[in-house]
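J.: With the input below, show me the fold.
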Amino acid sequence: MTVNVTPHLNFRGDARAALEFYESAFGGDLVITTYRDMGNVQDPAEAEHIVWGQVVAANGFRVMAYDVPGSRSWSRGEDPFFVSVRGDDVEEITSAWKGLAKGATIVQPLGPSPWAALYGMLKDRFGVTWVMDVLGDPDPS
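T.: Alright, predicted model coming up:
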């Protein structure tokens, strides 16, 4: 039996833009279903909001997202979670970092660290904090 854990991000009207952004950074396939697609439109202004969406890449990257309807309370919060992306390929992680860094606030620049060959943290333009690292020999200094 296999168990997978996938971050499921909640937005209010930004899920499509966020999923498209993550697809551009990580590659993979984007699948979305709107409230209109489901025949479950409570508020006409939210018909094109995402009720279910995901990006799945061949390298194992997965993220899901949806737009919390206006009828439910929702708050982005202040650092309610981090999304960790860990890999063993410096080029792949660096490429994804560069994609996510567009419009982001860099918390810790991507570089060697005492616990990983490469580590960085940023808060993307949607307010999601990403922790990225490359497994391997840590910085000996």
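J.: C-alpha from now on. contacts and neighbour counts both.
T.: Noted.
J.: how close does the closest residue to residue 79 other than its chain neighbours get to residue 43?
T.: Nearest non-adjacent residue to residue 79, counting by C-alpha to C-alpha, 6 or more residues apart in numbering: residue 129, 7.2 Å away. Counting by C-alpha to C-alpha, to the nearest Å, the gap from residue 129 to residue 43 is 30 Å.
J.: between the two, who's got more neighbours?
T.: A direct count of neighbours by other C-alpha atoms under 10 Å for residue 129 and residue 43 places residue 129 higher, at 21 against 11.
J.: so that one makes contact with residue 85?
T.: No: Residue 129 lies out of contact with residue 85 (C-alpha atoms under 8 Å); the separation is 10.9 Å.
J.: Please generate a structure for the following sequence too, so the two can be compared:
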Amino acid sequence: MATRISPYLTFNGNCKQAMQFYKECFGGNLTVETIGDTPFAIEFQDGMHDQVMHAMLTSREFTIMATDFMGSQDFVHSSDISIALLFDDQQEVIRCFTKLAAEGRVIYALNDQLDEDLFGVVQDQFDIIWMFNYNVH
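T.: Sure thing, here's the model as predicted:
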């Protein structure tokens, strides 16, 4: 039996923007369902209808799921989890790292020496922490 672990991210009203950005970074197929798209939209205030109930970015290699909806709970941002990305293409790790870092914050810069292992950490513009790994061998 194979088990896959997929992160489920919670955003504070900018889930759709974040997931579209991640699609630009990583590729994949994105589906987004807003609260207004659901049969129980009438139970929510009009101002909540554009919030994302469930989004899913999928490819053969990964699935990232996300939401804006916390039910009756208040949104609490936490930095106790990082998403580790394992790459087998050096140029792709550099491209993705650069894109996520552009409007985010580099916590640990990538080593830019060719033919060497790469490791770096970025906190993106949505406050998600990504760990980048590329091993030559």
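J.: can you map out the helices along structure 1?
T.: Here structure 1 has its helices, by DSSP state H, at 15-26, 35-38, 90-100.
J.: mean shift between the shortest one and structure 2?
T.: Which is helix 35-38 of structure 1. Compared with structure 2 after the fit, helix 35-38 of structure 1 shows a mean deviation of 1.0 Å (mean C-alpha distance after the TM-score superposition for structure 1).
J.: spatially speaking, which residue is in the middle of structure 2?
T.: residue 22 (5.6 Å; C-alpha atoms, centre = their mean).
J.: residues touching it, list them.
T.: If you count contacts by C-alpha atoms under 8 Å, 6 or more residues apart in numbering, residue 22 of structure 2 has none.
J.: Report the separation between it and residue 68 of structure 2.
T.: For residue 22 of structure 2 relative to residue 68 of structure 2 (C-alpha to C-alpha), the value is 16 Å.
J.: for residue 46 of structure 2, same thing?
T.: Taking C-alpha to C-alpha, one finds residue 46 of structure 2 at 15 Å from residue 68 of structure 2.
J.: Neighbour count: the two, which is higher?
T.: Shown here are residue 46 of structure 2 and residue 68; by other C-alpha under 10 Å, residue 68 has more neighbours (23 against 11).
J.: What is the neighbour count of the closest residue to residue 90 of structure 1 other than its chain neighbours?
T.: Spatially, and ignoring its direct neighbours in sequence, residue 90 of structure 1 is nearest to residue 134 (6.2 Å; C-alpha to C-alpha, 6+ apart). The tally of other residues near residue 134 of structure 1 (other C-alpha under 10 Å) stands at 25.
J.: correct me, but residue 134 of structure 1 touches residue 94?
T.: No: contact criterion C-alpha under 8 Å: residue 134 of structure 1 and residue 94 do not qualify, at 9.2 Å.
J.: Can you tell me which of the helices of structure 1 is packed in deepest?
T.: helix 15-26 (a mean of 20; mean count of other C-alpha atoms under 10 Å).
J.: Just give the nearest non-adjacent residue to residue 93 of structure 2, would you?
T.: residue 87 (6.1 Å).
J.: and that neighbour, what is it in contact with?
T.: The contact partners of residue 87 of structure 2, by C-alpha under 8 Å, 6+ apart, come to 93, 132, 133, 134, 135.
J.: Tell me where structure 2 has strands.
T.: Applying DSSP state E to structure 2 gives strands spanning 8-10, 29-34, 52-58, 63-67, 82-87, 105-108, 118-123, 129-134.
J.: So for residue 76 of structure 2, which of those strands sits nearest?
T.: Smallest distance to residue 76 of structure 2 across the strands of structure 2 (C-alpha to C-alpha): 9.0 Å, for strand 8-10.
J.: for the closest one, which positions count as buried?
T.: Counting neighbours by 16 or more other C-alpha atoms under 10 Å, one finds that the buried residues in strand 8-10 of structure 2 are 9, 10.
J.: Superposed on structure 1, what's the mean shift for it?
T.: Mean deviation for strand 8-10 of structure 2: 0.5 Å (mean C-alpha distance after the TM-score superposition for structure 1).
J.: Cheers, nothing more for now.
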